[in-house]
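Visitor: predicted coordinates and the sequence they were generated for:
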Amino acid sequence: MIISRRRFLALAGVVSGTTLIACCSTPDPEVPDVALERWTGGDLPLVAGVSADGRRLVDENGSPLLVLADTVWTMSGVYTAEQLGKYFSERQAQGFNAVQTSALPFHIDGSGNRVDGCIDGQQAFVDGDITRWDEGYWTRLDTLLDEASKRGFSVLLGAMGPLLAYGIGDPAESREFGRMLGDRYGGRPGIIWLFGVDYASSEWDLLDPSLLECLDGLRDAGADQPATVQYHNNSSLSVDNARWGGRVEVQAAYTYAPTYAVVRKGYELAEGPVALVESNFEDENNTAGPDTTSETIRRQVLWTYTSGGAYAAYGRRDVWQSRGDFLDALGSTAVAQLGLIRARVETLDWSAWVPDLAGEVLVDGSGEDVRSGSQLDGTADMLESDFATCAATPDRSQVVVYLPTARPVRLDLGDSEVHAVWWDPTTGAESGVRPDDSGWFEPPEGRHSDDATDWLLVVDRVAAG
């Protein structure tokens, strides 16, 4: 039986930092190559903090950074130096710029069970003591972080986890462990410290004291990188546990339901940039809803970016578990389309977008905000809602609308002359469009080979004169 991400990742720590160039998997012939020069050049930006308004992640120069992360929880326990190079090279070319992985090593055995330590037996600690580090393992983690930053990958790095497996719970030791982490890694750009991961509310009282002491130890050592915490419960945000309020700089969103709901909620709470750290994975379904498809993956990422989110993560079972021919599993139609999406969004004024939460810009055609559906907890799957999300710059000089299903929409743009296109997230093709006299935009007929009907509408105001 394949072990569930939920239980096996109890309290796992994660890092974001990947950059890639195609080298291992076969590209999808129907999707254009997105290996752009800006993704493979030198001096690639890394996450270094949070913008002054608390809405975006920024690099060392203070410039906003749009994050597309891959999920490889087992990387530190499995990958050789050669495999790290291949992985980051390919993912860079595919358009990713972050990776999520555990700071403490584990791997999945042939029966689908989690095994603590590296796949070759290397352990992180001497005799299980978190304050006595085995240098052999931590040198490996250094190499992972070096390869990530070299390719322009930020790393969502779990500070403490999987702690239950190590029997860790003493707050004083946890603070010292955090200080040791901060001494070693506090000066590195490109790290977002992650606490929790599938961290159930039933465990908060037991483990919060140790986790928060670890965070304090990081800060004692001068580690000022952003931090966040992820829970186990569906459709959660970091602020759901009051103990973490004001302690983390990034809001981790976790949901298997349509992503716009939790991301928009996080944006309204204004407690830091919203990062979608987990939603549906390819080749995996934890909720008994419809199978995860390429359209599922597109929806959860485009809904995130147009709902105020600054960070969206992707995952695939064989890749996050590092099982089988995992480097050959890096390519898929969904992956290629995610590269197209990041490339297109980065051409737009995305860092200035404000989600249209009140429906003042998208005034007709938004569709139904479906919240209930076929999943085990009664919530809707990504494919069971057709709700359109809209974002705009404060002056409405640019408006974007993501429609999961094709239909006319009406925008309130005043009397402005506009240039507008329908952009196809499956191929990158676009079609010009003009609104009618009432502000309605009609999508083109005919679509791509997979019969998807989602579109991104991009509307720019044309300057007078």
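Guide: Arrived safely.
Visitor: switch to C-alpha atoms for all contacts and neighbour counts from now on
Guide: Noted.
Visitor: tell me where the stretch 101-250 of the chain has helices.
Guide: Taking DSSP state H, counting those that start in this stretch as the test, the helices found in the stretch 101-250 of the chain are 135-150, 163-166, 171-185, 204-220.
Visitor: what's the closest of the ones you listed to Phe441?
Guide: helix 135-150 (42.5 Å; Cα to Cα).
Visitor: which other helices and strands contact the closest one?
Guide: With contacts defined as 3 or more Cα pairs under 8 Å, 6 or more residues apart in numbering; DSSP states H and E, the secondary structure elements packing on helix 135-150 are helix 75-78, helix 81-94, strand 154-158.
Visitor: also this one, for the comparison:
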Amino acid sequence: MEKLQISKNGRYFTYPDGTPFVWLADTAWTMPQRMKWDDVTYFMEERKRQGFTVLQIVALDPERDIEMRNPTGEKALLDDDLLTPNERYFSYLDWILDKAAEYGFYVLLLPVWGQLVVGHDWGGKTYEKTVTEANAYQYGKWIGERYKNKNHILWCLGGDRQPIHLGVDYRPVWRKMAEGLAKGITGKDLHYNRKDPAWEKLMITYHACHERETGECSTMSYWTDEEAWIRFIMLQSGHGLEPKNYELVKKEYDREHVMPVWDGEPAYEMMPTSWPPVNASFHGSWMVRKRAYWSLFAGSFGHTYGHCSVWCSIAEKEKNAMSRLTWYEALKCEGAEQMKYLRALMEDLRIMTYRPAQDLLPEENDSVEMDQHRQCCLNEADKTVCVYLPSGGTAEVDLRKAGYGDVAYIWWYDPRDGKFYTSDGKETENAQKMIVSDGKLQAESPEAGKEKDWVLIVKKEDGEKPICDKVYFDAEKEGQLKKVFVW
């Protein structure tokens, strides 16, 4: 696989020839500890069929098993020592990473989960700290050297923790690990706060948590631009109902020091909407779509999907009031299946190259409900405008600012089924010609209301439908898709 790089304008990832990369990730944090080899294969085939291109995985994750054992019972660390990794554990991680490459997935790999650094879990329990300033460099060097030739790996430090946690500053630990990774991958002695062209070869970000007290949830919440190792920005918009991830993305998009930004942990499908999950409602596919389209049209380079039962690989015997499906059952949930329509839009429109264009829409006042918030973006040539309407309704777009004339051609794209419809609800293969009055377009979605979201695509010229049907994995051609192992 080709190594990804950052675009010349600093906004998104590309292949070496400059072609934009479509980042559509799934959160599979605990895969190395919780999934047998045949389940891993099934998982990857399903996610490839649904259009995913990236898997987010943790090498050492204690959240489901403090011993961090793989499915054969091999502990990740001998004597619980970070500097004595168990080769038999990591050989299975090697296999998973190689299998991901075989299926064409890039992997965002976390060397450790944040709990191992802070010694504290979200249930309030405390543990001896496994990762410290004394051993972080050596482990980073070891794992970096182990995977230095795997072009499909990007790196992520952190792991659901801010670098300043419960008043303790853990930034020196993470800096040591970043420098260790650099030594292992490049062979050079790089310093966390010194610019060096070698840092540009390392794609590293930081996965923060969503702080309830402050609302901070970005890679850059507690870091500055002096951190030469940070190359792109991850948001954790979180699992509550209140976060407006389009505002979070905008804040990072507008930074003076430009870096790619994306929502790397939005509200998971079937995740409780409040914590603790007492009498809670659960996020459905509508929330999944809203966070995805809002963030993309606000300037994200891609998007990450997640499911409450998949990230932690829930087994049949572990189902409960919070995780109501097994990971295997959850793979086919509605929101996951609808990600292939998002992938098609990203791919055919090259949406990662668009710029946010809220100035084309009427200004919203503070009384506008979140589920009525429209998000707009415009392509580089000013020939295509996209507007996401989370509840449908009327879209008013000022096309004068995009240089349109008296006529525009519109398409209504349904993110629930990937098809195009006319304003009166009929499926169509053709654009609707619209008269632009005084430079402003008025268009009415085929339907409106709760969970009836639409994408309006406005073009200067008539033409074929802008998003085509896709098949990302054909089970009949590739061999019968099946699950070998039954929990």
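Guide: Received, thanks. Remember, it's a predicted structure, so these values are computed and weren't measured experimentally.
Visitor: give me the TM-score for this pair.
Guide: TM-score for the superposed chains, counting by TM-score structural alignment, normalised by the length of the first structure: 0.79, backed by 399 aligned residues with a Cα RMSD of 2.6 Å.
Visitor: strands along the stretch 1-150 of the first structure, start to end?
Guide: Taking DSSP state E, counting those that start in this stretch as the criterion, the stretch 1-150 of the first structure carries its strands at 49-50, 57-58, 67-71, 98-101, 106-108, 114-116, 125-126, 129-133.
Visitor: repeat for the stretch 251-400 of the second structure
Guide: Listed in chain order, the strands of the stretch 251-400 of the second structure (DSSP E, counting those that start in this stretch) span residues 261-263, 302-305, 355-356, 375-378, 384-389, 392-398.
Visitor: could you check how far the closest residue to Gly266 of the first structure other than its chain neighbours is from Val361 of the first structure?
Guide: In space, and not counting its chain neighbours, Gly266 of the first structure is closest to Val274: 6.1 Å by Cα to Cα, 6 or more residues apart in numbering. Here the criterion is Cα to Cα, to the nearest Å. By it, Val274 of the first structure lies 22 Å from Val361 of the first structure.
Visitor: more neighbours: which of the two?
Guide: Of the pair Val274 of the first structure and Val361, Val274 is the one with more neighbours under other Cα atoms under 10 Å, namely 33 against 21.
Visitor: show the contacting residues for the counterpart of that one in the second structure.
Guide: With TM-score structural alignment defining the correspondence, Val274 of the first structure maps onto Val261 in the second structure. Residues touching Val261 of the second structure, when contacts are defined by Cα atoms under 8 Å, 6 or more residues apart in numbering, comprise Arg11, Tyr12, Phe232, Ile233, Met234, Leu235, Val249, Glu252, Tyr253, Gly299, Ser300, Phe301.
Visitor: likewise Pro64 of the first structure?
Guide: By Cα under 8 Å, 6+ apart, the residues touching Pro64 of the first structure are Ser51, Arg56, Leu57, Val58, Ser351.
Visitor: which among the residues you listed count as buried?
Guide: Those of the contacts of Pro64 of the first structure that meet the buried threshold are Ser51, Arg56, Leu57, Val58, Ser351, by 16 or more other Cα atoms under 10 Å.
Visitor: which residue packs closest to the fourth one, ignoring adjacent ones?
Guide: Beyond its immediate neighbours in the sequence, the residue positioned closest to Val58 of the first structure (Cα to Cα, 6+ apart) is Pro64, lying 4.3 Å away.
Visitor: same question for the second one.
Guide: Beyond its immediate neighbours in the sequence, the residue positioned closest to Arg56 of the first structure (Cα to Cα, 6+ apart) is Pro273, lying 5.1 Å away.
Visitor: that neighbour against Tyr305, yeah?
Guide: No. Between Pro273 of the first structure and Tyr305 there is no contact, the gap being 11.5 Å when judged by Cα atoms under 8 Å.
Visitor: more crowded one of the two?
Guide: Relative neighbour count places Tyr305 above the other of Pro273 of the first structure and Tyr305, with 32 against 24, counting by other Cα under 10 Å.
Visitor: so what corresponds to that one in the second structure?
Guide: In the second structure, Tyr305 of the first structure lands on Leu296 (TM-score structural alignment).
Visitor: report the contact partners of that match.
Guide: Shown in contact with Leu296 of the second structure (Cα under 8 Å, 6+ apart): Trp262, Gly302, His303, Ile351, Met352.
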